[in-house]
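> Predicted model, plus sequence, below.
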Amino acid sequence: MADDLKINKTVLQVFKILDAINNATNPVGVSELTRMTALPKTTVFRLLSTLEYLDAVEANSLHQYKIGTKILAYAKSVDHQNSLVKVAKPYMKQFAAATHENINIGILYENQVLYLDSEEGEQFNLQVNLFPVAPLYCSSMGKIFLSAFTSAELAHYLDQTELHMRTVNTLVTPDQLKQAVTKVATEHLAYDNEEYEYGLTCIAVPIYQQGKLIASASVSGPTSRLKVRGWSYIKQSIIDFGETINNLL
């Protein structure tokens, strides 16, 4: 199975070392890690040097290793994301029950929207195409994140990203996207008007903690159904949801 997946052996070795350090009660040295991982001592030493350089592990004066600040920062980030979902989940359920539409929460991850959680209102087939990630330029939550980019960050994003036309509504020129993002920054509201997929409309709002943008929430559904339910009602519902979560964080 591992051969079929083309597993990288070096990555596996790195995680063997990290697992061994994490499972140890006290900091451990190279010899002990060699015994625990069954890896060659030269390999353990070489990988530890790189991990230490990256702050993934830390060594004491006896050259014994413990988990470093980089890994702890990742753990803190996971806890933070889980806390966000825990706070938001009851209100997501209320939103879906009241509007009968889907609500999603996502974060910015490597210039994409990473969906953390969703709550389903009425099922629609288009939803399966949304998860687990979406481009920034043609998603409502993505535009929320782009609106917080500095001019330099936005320019870099545009230089590195092909604005692929997914539908006839997709914004595919830098000027179009810049204008849309500027409007989002002013209104704190973003739209995906069938830009990601035909028949799908999304409206997103920012989620802040202590004044910092940490996530976004969106309502998504078939364009025709959202129109019947009323744009003003749907828009105000997601705005109210965002304000509620922002007041709780």
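Nice, I can see it.

> all contacts plus neighbour counts: C-alpha atoms, from now on.
Will do.

> Helices of this protein, residue ranges please.
9-23, 30-37, 41-53, 69-99, 140-146, 151-160, 174-187, 223-229, 231-248 (DSSP state H).

> Okay, one more to line up with it:
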Amino acid sequence: MKSGQRSGKRSYTNQSVEKTISILNAFRLDRPELSFAELQKITGFNRSTLHRFLVTLLDHGYLEYDTGAGVYRLGIRLFELGAIVMKNMDLRRVAMPFLKELAETLNETVHVVVREGIEGIYVEKYEPPGAMVTYSLVGKRLPLYCTAVGKVLLAFLEEAERVDLLAQLVLERRTPKTITDKEQLKAHLQQVYHQGYAVDDEELEEGLICVAVPIFGQNQKIVAAMSVSGAAHRIKAKLASPDGKLIALLQKVAAAISRQLGYVPERKS
């Protein structure tokens, strides 16, 4: 190790960068505009420090300030950078044509969700005309334990990683049908893994049912989950159909997306 170099992850961090990130991370989908006082409360910075960083972010277009409302919001530069990220996401590029066809075939909303830590994030959505309006948004976070996509993302993880994540989860009751017992959830995830799909039977939102399947990538591991969401009575009718079309169609589309992402299924001996 070179003289003056410290070991450990923290040796490469920069306090100014961390403060900048803390300010940007204060904004979320449910709080897109924040006053100076709110930013100070969230970040814990003193007035002079916060003011200095805000001026720099404003100068470079990472924040905007509404003088009339007295609030800050994320700036156009972040939108530009986000557009670059979204453009380069192979998953979205590959999946979208399949999602559109699937959603229009089923006349239901279709989502693709990836995992980040103990939450899921919507990365794509297609809602055809006539489908039930859902309040999901690309970029919005969602819980793993009470959603079909989340349960798929958990069920198809390596066991050690799944155990670690389950230990971190707080199973908050969202509806009367939400699973709030971890042992019950573990057993349910085993079932999801063996059957190859998950159902959210009004566990996140009453009146809404979702069915999800895994999408795999080049490394043979799960990279995302794809779901169809709709009014409970409509999805129940489709699930009860003798032809089993709903789940079969979801699995067929997910397999096609997986192949385009480089997934090669194991050959059965």
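Thanks, I have it. Please read all numbers here as calculations on a predicted model, not as lab measurements.

> Quick one: map L226 of the first structure onto the second structure.
Applying TM-score structural alignment, one finds that L226 of the first structure aligns to I235 in the second structure.

> typo on my end, K93 of the first structure
Match for K93 of the first structure (TM-score structural alignment): K100.

> thinking again about what came up before, grab the nearest non-local neighbour of the match of L226 of the first structure.
Leaving aside its chain neighbours, I235 of the second structure sits nearest to I209 (6.4 Å; criterion: CA to CA, 6 or more residues apart in numbering).

> For S139 of the first structure, see how far away the corresponding residue of the first structure for that neighbour is.
Applying TM-score structural alignment, one finds that I209 of the second structure aligns to T201 in the first structure. In this view, T201 of the first structure and S139 of the first structure are 9 Å apart by CA to CA, to the nearest Å.

> and these two? which has more neighbours close in?
Neighbour comparison, T201 of the first structure and S139: the larger count goes to S139, with 27 against 23 (by other CA atoms under 10 Å).

> Just give me the neighbour total for the residue nearest to I21 of the first structure when sequence neighbours are not counted.
Distance criterion CA to CA, 6+ apart; nearest residue to I21 of the first structure, sequence neighbours excluded, is K66 at 5.9 Å. For K66 of the first structure, the neighbour count with other CA under 10 Å is 22.

> Also S237 of the first structure?
Quick note: S237 of the first structure (other CA under 10 Å) scores 15 neighbours.

> which residue in the second structure lines up with it?
That one, S237 of the first structure, aligns with L249 by TM-score structural alignment.

> residues touching the match of L226 of the first structure, list them.
Residues in contact with I235 of the second structure, defined by CA atoms under 8 Å, 6 or more residues apart in numbering, are 209-210, 229.

> With Y72 of the second structure as the reference, measure out to the match of K93 of the first structure.
36 Å.

> Could you check which of those two has the larger neighbour count?
Ranked by neighbour count (other CA under 10 Å), K100 of the second structure and Y72 place Y72 first, with 21 against 17.

> ok, the nearest residue to the more buried one once chain neighbours are set aside - how many residues close by?
Counting by CA to CA, 6+ apart, Y65 is the residue found nearest to Y72 of the second structure once chain neighbours are left out, at 4.5 Å. Other residues lying near Y65 of the second structure total 18 when counted by other CA under 10 Å.

> Also R77 of the second structure?
Neighbours around R77 of the second structure, by other CA under 10 Å: 15.

> before we move on, which element is it in?
helix 76-87 (DSSP states H and E).

> angle of that helix against helix 90-106?
70 degrees (axes from the mean of the first three to the mean of the last three CA atoms, to 10 degrees).

> Could you list the buried residues of helix 76-87 of the second structure?
By neighbour count on 16 or more other CA atoms under 10 Å, the buried set for helix 76-87 of the second structure is empty.

> Quick one: distance of that helix to the chain centre.
Mean C-alpha position of helix 76-87 of the second structure versus that of the full chain (CA atoms, centre = their mean, to the nearest Å) differs by 18 Å.

> Likewise for stretch 35-47 of the second structure?
27 Å.

> cool, stretch 10-26 of the first structure as well?
26 Å.

> any idea what sits nearest the residue nearest in space to the middle of the second structure, other than its immediate chain neighbours?
Taking CA atoms, centre = their mean, the centroid of the second structure lies closest to I121, which sits 1.1 Å from it. Sequence neighbours aside, R141 is the residue nearest to I121 of the second structure in space, at 4.5 Å (criterion: CA to CA, 6+ apart).

> Count the residues that sit near the one you found.
19.

> Now for I107 of the first structure: which residues touch it?
113-116, 214-216.

> Mind telling me what it corresponds to in the second structure?
With TM-score structural alignment as the criterion, I107 of the first structure lines up with V114 in the second structure.

> quick one, what contacts H100 of the first structure?
120-122.

> ok, those residues vs T50 of the first structure, which is closest?
Using CA to CA, E120 is the member of these that sits closest to T50 of the first structure, with 44.1 Å.

> ok, the residue mapped onto the closest one from the second structure - contacts?
The alignment partner of E120 of the first structure in the second structure, by TM-score structural alignment, is E127. If you count contacts by CA under 8 Å, 6+ apart, E127 of the second structure has them with 103, 108-110, 133.

> can we see that at 6 Å?
T109 (CA atoms under 6 Å, 6 or more residues apart in numbering).

> hang on, the earlier thing: go through the contacts of I235 of the second structure and flag which are in strands.
Under the assignment DSSP state E, those contribute 209-210, 229 to strands.

> Let me know whether the residue nearest to I121 of the second structure touches G120 as I believe.
Yes. Counting by CA atoms under 6 Å, R141 of the second structure does reach G120; the two are 5.5 Å apart.

> on that earlier part again, for the contacts of I235 of the second structure, give me a markdown table that also has distance to S22 of the second structure.
Shown next, in a markdown table, are the contacts of I235 of the second structure (distance: CA to CA, whole Å):
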| residue | distance to S22 of the second structure |
| --- | --- |
| I209 | 36 |
| C210 | 34 |
| S229 | 34 |
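
> coming back round to it: wait, which of the ones in strands among the contacts of I235 of the second structure is closest to V152 of the second structure?
Closest to V152 of the second structure, out of all of those and judged by CA to CA, is C210, at 11.5 Å.

> Can you tell me the closest non-neighbouring residue to the closest one?
Per CA to CA, 6+ apart, closest to C210 of the second structure is S229, 4.3 Å.
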